[in-house]
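[1] Quick one, structure for this:
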Amino acid sequence: MSTRDLVLSALFAAIIVALGLLPPISIGIIPVPITAQSLGVMLAGVVLGAKRGAIAVLIVVVLVAIGLPVLSGGRGGLAVFVGPTAGFFIGWIFAAYVTGYLSERLVKAEQTGLAQGIGFFIASVAGGVVVLYAFGIAWLAIAANLGFTKAFLGSMGFIPGDLVKAVVAALVGRAVMVGYPLLPQRS
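    The predicted structure is shown next:
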């Protein structure tokens, strides 16, 4: 991994942390708030690709593990890893990787802008919604003792916002391809 890759990963880790400054919104059905940080996870995958995007999220995970309050609502520390949101938090790593992997496969420089945007959107939904929810709902059902059905149904309240985040990630991914064409050359 080059110095450039590490710098880009650290930059996106900082973006994910900065998105944590926006206060969480509780929906009351399940003990998981709506946060903007999942947008940062999608952006890391779309812009950086699988490897660098996952490393960006791993940097955030390490910051949380050492106790820094970098998650939405000022949370941090080892308690995050056993709370009801831990599945979503750990799922960020896999979400960024899958989003980046699919972005690398679905989006090519020679495609039209619309095709690129659609490819980024599909990658963001597959990684940032489907993969993330698989981890989050499974852990939530166990940790909060809700049962799978209630955890699943309660998580459906996040879908509209996450689809908006996927659109934003697709638009940003497309803008980066146009404005900074060397960045998508992922390793």
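
[2] going forward, measure contacts between C-alpha atoms and count neighbours the same way
    Noted.

[3] Number of residues surrounding residue 143?
    16 (other Cα atoms under 10 Å).

[4] Repeat that for residue 149.
    Per other Cα under 10 Å, the neighbour tally for residue 149 reads 11.

[5] distance of it from residue 135?
    14 Å (Cα to Cα, to the nearest Å).

[6] And for residue 42?
    From residue 42 to residue 135 the distance is 15 Å (Cα to Cα).

[7] Which of these two has more residues huddled nearby?
    Comparing residue 42 with residue 135 by other Cα under 10 Å, the one with more neighbours is residue 42, at 36 against 20.

[8] That one contacts residue 126, doesn't it?
    No - using Cα atoms under 8 Å as the test, residue 42 is too far from residue 126 to be in contact (10.0 Å).

[9] Mind listing the shared neighbours of the two?
    residue 99 (Cα atoms under 8 Å, 6 or more residues apart in numbering).

[10] Which strand or helix spans the residue nearest in space to the middle of the chain?
    Nearest to the geometric centre of the chain sits residue 41, at 2.3 Å (Cα atoms, centre = their mean). Per DSSP states H and E, residue 41 falls inside helix 37-48.

[11] what's next to that helix, contact-wise?
    Contacts of helix 37-48 (Cα under 8 Å, 6+ apart): 8-9, 12, 15-17, 19-20, 52-54, 56-57, 71-72, 92, 95-101, 103, 120, 123-124, 127-128, 162, 165-166, 169-170, 172-173, 176, 183-184, 186.

[12] Might you specify the subset of those residues located within helices?
    If you go by DSSP state H, these have 8-9, 12, 15-17, 19, 52-54, 56-57, 92, 95-101, 103, 120, 123-124, 162, 165-166, 169-170, 172-173, 176 in helices.

[13] please give me the structure for this one as well, since I'd like to look at both together:
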Amino acid sequence: MLGLPGSISVLGGVPITAQTLGVMLAGAVLGARLGALALAVLLALVAVGLPLLSGGTGGLGVFLGPSAGYLAGWVLGAAAVGCIVHLGGRRPTAVRTAVAMLVGGIAVVYAVGIPVQSLVTRLPLAQTAYTSLVFLPGDLLKAAIATAIVMTLVRGYPRAFRRASGWTTAPRDVAGSTAP
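    Purely as a prediction, here's the structure:
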């Protein structure tokens, strides 16, 4: 999802990619720790030049441009999605998953991305935030799609979500050893 080459132009030619959908799914399916780690590894591969971002871009230059903050926001966003979806180690619910997509997949990514974009473009923060609103309808649609995908996966593969919760990959007993 993150490296799909194409985009769909809507709302006056603004390209909408599947990248934030991938961020949302990484956190929800892999959990907070592994979702964030997966995005960090992806960004490390991009930094060394692999063309893994939408449109086949890669290299250190992408971390110096207006989208640099959004890329950093992906890691934090995936972690936030994973934390909310798997809150308290419980099975994901549709409401909690939808909230996770909105908070982690959109709000966190925007909260990191917009200030960096404002800094790089030397535009006022309010103006940058206002112009970023054009992406919100597409991101809301992706949040709905991600929620539907996750809930379908939870119903079809409920055991897969047992170990995705929180920042641990396996429960520990009182003595600290990993449980079977």
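
[14] ok, of the contacts of helix 37-48 of structure 1, which come out buried?
    The neighbour-count test (16 or more other Cα atoms under 10 Å) applied to those identifies 8-9, 12, 15-17, 19-20, 52-54, 56-57, 71-72, 92, 95-101, 103, 120, 123-124, 127-128, 162, 165-166, 169-170, 172-173, 176, 184 as buried.

[15] ok, back up a step: can you name the residues of structure 2 that the helix holding residue 41 of structure 1 overlays?
    Mapping helix 37-48 of structure 1 onto structure 2 (TM-score structural alignment) gives residues 19-30.

[16] That stretch vs structure 1, average distance?
    With the two structures superposed, stretch 19-30 of structure 2 lies on average 0.7 Å from its match in structure 1, counting by mean Cα distance after the TM-score superposition for structure 1.

[17] Quick check: closest non-adjacent residue to residue 159 of structure 1.
    residue 129 (7.7 Å; Cα to Cα, 6 or more residues apart in numbering).

[18] Now which residue in structure 2 aligns to the one you found?
    With TM-score structural alignment as the criterion, residue 129 of structure 1 pairs with residue 106.

[19] any idea how far that match is from residue 155 of structure 2?
    According to Cα to Cα, residue 106 of structure 2 stands 25 Å off from residue 155 of structure 2.

[20] what do you get for residue 79 of structure 2?
    For residue 79 of structure 2, the distance to residue 155 of structure 2 - Cα to Cα - is 22 Å.

[21] now residue 116 of structure 2
    From residue 116 of structure 2 to residue 155 of structure 2 the distance is 39 Å (Cα to Cα).

[22] Comparing the two, which shows the higher neighbour count?
    residue 116 (22 against 10).

[23] Could you find the counterpart of the more buried one in structure 1?
    So, by TM-score structural alignment, residue 116 of structure 2 is matched to residue 139.

[24] And the nearest residue to that match once chain neighbours are set aside, how far from residue 104 of structure 1?
    Excluding the flanking residues, the one nearest residue 139 of structure 1 by Cα to Cα, 6+ apart is residue 87, at 4.9 Å. Using Cα to Cα, we find residue 87 of structure 1 at a distance of 25 Å from residue 104 of structure 1.

[25] now residue 163 of structure 1
    Counting by Cα to Cα - residue 163 of structure 1 and residue 104 of structure 1 are separated by 20 Å.

[26] More neighbours: which of those two?
    Using other Cα under 10 Å, the more surrounded residue of residue 163 of structure 1 and residue 104 is residue 104, with 23 against 17.

[27] Quick check: closest non-adjacent residue to that one.
    residue 49 (6.3 Å).

[28] residues touching the one you found, list them.
    97, 99, 100, 101, 103, 104, 184, 186, 187.

[29] Ok, residue 166 of structure 1 next?
    By Cα under 8 Å, 6+ apart, the residues touching residue 166 of structure 1 are 39, 42, 121, 124, 125, 128.

[30] Relative to residue 164 of structure 1, how far out is the nearest residue to the third one once chain neighbours are set aside?
    In this case it means residue 121 of structure 1. Leaving aside its chain neighbours, residue 121 of structure 1 sits nearest to residue 170 (4.9 Å; criterion: Cα to Cα, 6+ apart). Using Cα to Cα, residue 170 of structure 1 is found at 10 Å from residue 164 of structure 1.

[31] and what of residue 184 of structure 1?
    23 Å.
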